[in-house]
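Asker: sequence first, predicted model second:
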Amino acid sequence: MPEGDTVWLTARRLHGALAGRTLTLSDLRVPRYATADLTGRTVLDVTPRGKHLLTRIEGGLTLHSHLKMDGSWKIYAPGQRWSGGPGHQIRAVLGTAEKTAVGYRLPVLELLRTADEERVVGHLGPDLLGPDWDSGRALANLLEAPARPLGEALLDQRNLAGIGNVYKCELCFLLGVTPWLTVGELPPERAALLLALAEKLLDANRDRPVRRTTAQPGQNLFVYGRALRPCLRCGTSVRVADQGDGSRERPTYWCPTCQKGPAPAPRRGAGFR
């Protein structure tokens, strides 16, 4: 599932493949930009911003993309078979003489003026992996709505950018609180620890192909995706229930023994001992 670390790594790979090179192939497969032709222009850089990707192109243009749940960018060498999915899932192709970048299942693809980038990313809070990271401002953003459940607040990219559902669950486990505990009920020392942990985890995982939050061999995550399996700390069955993020419900995992605070009933048939 793409989160801030995945997007950062994707941006680095795209930058390495395209930056400083002239586009010899340009194909944007969305109706609005079907006639746009970027060939002959040089790719200047590829920059991540939270979960957004900004591919800046000569002439004051930026190709803005967002991976959402299952989008991806794949890099191919000349003659290499494209294997990221069936052809109808391709939304963008950017090619140079050396490499071709293919965007699959991109729910957001927009060509805009570089001067207008703030229109698509200006709402974001401090980026955990960006040069603008400011833990004090991120904490202040979270505390502006003290009655909001912590899990919802962490997913709100206006507070801080880069955390998705996996990190939400893992951070709450490491703090020992449920995602339904309100922000205002989080003790001050844990609130400060939350942001330090978030920065540490995303930074540690941005170069890894497989995300890890534990130090246990063979176990990558503490609770996410582990419903009905024993907690790695106490052995209690991990539970799962839905929690909204302001747009839709998401599966949320927690240990009822290690994590304190309110929680709904688990999904029927899931998360019980």
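Answerer: Received, thanks.
Asker: alpha carbons only for contacts and neighbour counts from here, please
Answerer: Noted.
Asker: show me the strands in the stretch 151-273 of the chain, by range?
Answerer: Secondary structure of the stretch 151-273 of the chain (DSSP state E, counting those that start in this stretch): strands located at 239-244, 249-254.
Asker: among those, which is nearest Pro188?
Answerer: Distance to Pro188, taken as C-alpha to C-alpha, is lowest for strand 249-254 among these, at 21.5 Å.
Asker: buried residues in the closest one?
Answerer: Pro251, Thr252, Tyr253, Trp254 (16 or more other C-alpha atoms under 10 Å).
Asker: re earlier: Ala34: which of the strands of the stretch 151-273 of the chain is closest?
Answerer: Ranking these by their distance to Ala34 (criterion: C-alpha to C-alpha) puts strand 249-254 first, at 33.2 Å.
Asker: could you check the angle the closest one makes with strand 239-244?
Answerer: Here strand 249-254 runs at an angle of 140 degrees relative to strand 239-244 (axes from the mean of the first three to the mean of the last three C-alpha atoms, to 10 degrees).
Asker: in this protein, which helix has the most residues?
Answerer: For the chain, the helix with the greatest residue count under DSSP state H is helix 188-205.
Asker: quick one: that helix to chain centroid distance?
Answerer: 16 Å (C-alpha atoms, centre = their mean, to the nearest Å).
Asker: got another one to weigh against that:
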Amino acid sequence: MPEGDVVWLAARRLHEALAGRPLARSDFRVPRLATTDLRGRGVLCALSLGKHILVRVEGGLTVHTHLLMEGRWQIRRAGPTPHDHRIRLVLANAEWQALGYSLGLVELLRTAEEDKAVGHLGPDLLGPGWGAEPAAVAVLRLGEQPARAIGEALLDQSLLAGVGNVYKAEILFLRGVNPWTPVRDVPDLPAMVDLAHRLLEANKERHGHITTGDRRRGREHWVYGRAGQPCRRCGARVRRAAQASDVGDRVTYWCPRCQPPPDGP
């Protein structure tokens, strides 16, 4: 599932291509919206909220999409649209077309009712208003279920919006916390939330998630995707196991020496 920084960048590129121009074409390739026509409506803005993208158009309407596991947006010059069954939404003006591939969710909302789709989200790590107050709210929300494993809590978008499986693993490694540690036993939750924000902020304008500071291929991550390989700090073998999340079990990576278990794996 794309992380919050990937979604932020997709929304920015949609905004740059579409905002301030009337739509010359809209093609919703989902059954319930197949007859929807937004031609002639100006695009007001495109923005991200956590892992959701909202494209607001004139007339008080919002196109709401979510990439889920495999979705992506591609911006191309205006022209013939590729013949590809994976394209679920086309939004185009006289200069650009935005192609939504394998989008997990496509819906049309009244802008005044966006909260029905995104009101449940916790503070957005890449939101324009990020600061001390939303960070404190995130810490409070994470602490509301003290017995919950921190690796599960970090993926709950209703607590803190933007962290995905890659950042979960990397944040916990950098903080020296085992993924199965109960939230109540995590030292310095505010520092963990701050680290999450800084990692996403550092990566939001580029492709790929670099948490080690090393851009060389295969050197980008501390533990994510490195099961069986030596820890970059201590040399112990990185481990992996399934861990619950609000969207089903996800694979978790950790170093058993740098992140000693509480009573878990």
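Answerer: Looks like it came in fine. The shown structure was predicted, so the numbers you read here are calculated from the model rather than taken from an experiment.
Asker: can I get the strands of the stretch 151-273 of the first structure in TSV with distance to Glu189 of the first structure?
Answerer: Listed next are the strands of the stretch 151-273 of the first structure as TSV, based on distance: least, C-alpha to C-alpha, whole Å:
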stretch	distance to Glu189 of the first structure
strand 239-244	25
strand 249-254	21
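Asker: of all those strands, which one is nearest Gln80 of the first structure?
Answerer: Closest among the strands of the stretch 151-273 of the first structure, using C-alpha to C-alpha: strand 249-254, at 36.6 Å.
Asker: and that closest one, how far from the second structure on average?
Answerer: With mean C-alpha distance after the TM-score superposition for the first structure, strand 249-254 of the first structure departs from the second structure by a mean of 0.4 Å once superposed.
Asker: what's that strand packed up against?
Answerer: On a contact count with 3 or more C-alpha pairs under 8 Å, 6 or more residues apart in numbering; DSSP states H and E, strand 249-254 of the first structure meets helix 165-175, strand 239-244.
Asker: tell me which stretches of the first structure form helices.
Answerer: Secondary structure of the first structure by DSSP H: the helices cover 4-18, 118-121, 135-143, 150-155, 165-175, 188-205.
Asker: contacts for the last one?
Answerer: When contacts are defined by C-alpha atoms under 8 Å, 6 or more residues apart in numbering, helix 188-205 of the first structure is touched by residues 4-5, 128-129, 135, 139, 163, 167, 171, 175, 211-213.
Asker: will you turn those residues into a markdown table that also has distance to Val223 of the first structure and neighbour count?
Answerer: Shown next, in a markdown table, are those (distance: C-alpha to C-alpha, whole Å; neighbours: other C-alpha atoms under 10 Å):
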| residue | distance to Val223 of the first structure | neighbour count |
| --- | --- | --- |
| Gly4 | 19 | 26 |
| Asp5 | 19 | 27 |
| Leu128 | 22 | 27 |
| Leu129 | 23 | 22 |
| Ser135 | 25 | 19 |
| Leu139 | 24 | 17 |
| Ile163 | 16 | 24 |
| Tyr167 | 10 | 23 |
| Leu171 | 10 | 26 |
| Leu175 | 13 | 17 |
| Arg211 | 13 | 19 |
| Arg212 | 12 | 18 |
| Thr213 | 10 | 20 |
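Asker: closest to Thr47 of the first structure among the residues you listed?
Answerer: Among the contacts of helix 188-205 of the first structure, Leu129 lies closest to Thr47 of the first structure (C-alpha to C-alpha), at 11.1 Å.
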